[in-house]
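>>> Predicted structure and sequence below. I'll ask about it afterward.
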Amino acid sequence: QEGKILAIGPGRWDEDGKKRIPLEVAVDDKVIFAKYSGTEIKIGDKKLLILSEKDILAVVQK
């Protein structure tokens, strides 16, 4: 599956829970992800997918 990053969160916490680790993807990146990954939501008439960064297989365009 392929998609475009519309929004990102603040990143994940390190193992100690003291520092945030920034995400490697950015808004507008085109990515490839596994077919059954993420959680599908509907906002208005748009279907969106919420993914964890670990579910992204590749960034194909930055």
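Received the coordinates, thanks. Values in this document were obtained by computation on a predicted structure and should not be read as measured data. Numbering: from 1, shown residues only.

>>> use CA for all of it now, contacts and neighbours both
OK.

>>> check which helix or strand covers the residue of the chain most remote from its centre.
Largest separation from the mean C-alpha position in the chain: Asp16, at 22.9 Å (Cα atoms, centre = their mean). Using DSSP states H and E, Asp16 sits within no helix or strand.

>>> Show me how far stretch 20-36 is from its chain's centre.
4 Å (Cα atoms, centre = their mean, to the nearest Å).

>>> Can you give me the end-to-end span of that stretch?
Stretch 20-36 has an end-to-end distance of 27 Å (Cα to Cα, to the nearest Å).

>>> Look up how far Gly17 lies from Ser37.
25 Å.

>>> picking that back up, now the residue farthest from the centre of the chain: how far from Gly9?
When distance is defined by Cα to Cα, Asp16 is 19 Å away from Gly9.

>>> Next one for the comparison:
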Amino acid sequence: MNLQPLGDRLIVEVLDEESTTASGIVLPDTAQEKPQRGKVLSVGPGPRDEDGEYIKMDVEEGDEIIFSKYGGTEIKLGADEVLILRESDVLAKVVTTGGKGKRKLAGAAA
């Protein structure tokens, strides 16, 4: 099944967080926090302005994002689970810099 999000919604693949503590203890699923990081799979056309024209969204397909903990709706697509979010549920976009895979927040001072 293929999905095309409508309006200001996006389809996100939830990325699993680390399941062990710093000391090496493996955490069961029930003890883990709900993931808040994902990869954008598909983006809707965006919201409309007063004239009916689409407003371009700030996120694009392929972006890695941080989203609100309890935002969105979980949908099962075959064996995969995806999340349908509104653009307003996206808190930040993960931006990688050129050096050794370190990640930096967009707009943060160096």
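Cool, the structure landed. Just so we're clear, the structure is a prediction, and the values are computed from it rather than from any experiment.

>>> which one of Ser37 and Gly17 of structure 1 has more residues nearby?
Set Ser37 of structure 1 next to Gly17 and count neighbours by other Cα atoms under 10 Å: Ser37 wins out with 15 against 8.

>>> which one in structure 2 is aligned with that one?
Correspondence of Ser37 of structure 1 to structure 2, assessed by TM-score structural alignment: Gly71.

>>> Spell out which helix or strand contains its match, please.
Per DSSP H and E, there is no helix or strand for Gly71 of structure 2.

>>> Now do the same contact list for it.
Gly71 of structure 2 makes contact with 85, 89, according to Cα atoms under 8 Å, 6 or more residues apart in numbering.

>>> and the gap between it and Asp49 of structure 2?
Gly71 of structure 2 is 24 Å from Asp49 of structure 2, where distance means Cα to Cα.

>>> same thing with Leu83 of structure 2?
For Leu83 of structure 2 relative to Asp49 of structure 2 (Cα to Cα), the value is 25 Å.

>>> And the helices in structure 2?
In structure 2, no helices are defined using DSSP state H.

>>> Which parts of it are strands?
Here structure 2 has its strands, by DSSP state E, at 9-14, 37-43, 64-67, 73-77, 80-86, 90-96, 103-105.

>>> looking at those strands, which is buried most?
strand 9-14 (a mean of 24; mean count of other Cα atoms under 10 Å).

>>> residues in structure 1 matched by that strand, start to end?
Taking TM-score structural alignment, strand 9-14 of structure 2 hits no residues over in structure 1.

>>> check contacts around the residue nearest to Glu64 of structure 2 when sequence neighbours are not counted.
Spatial nearest neighbour of Glu64 of structure 2, excluding adjacent residues (Cα to Cα, 6 or more residues apart in numbering): Lys39 at 4.5 Å. Listed by Cα under 8 Å, 6+ apart, the contact set of Lys39 of structure 2 reads 12-15, 62-65.
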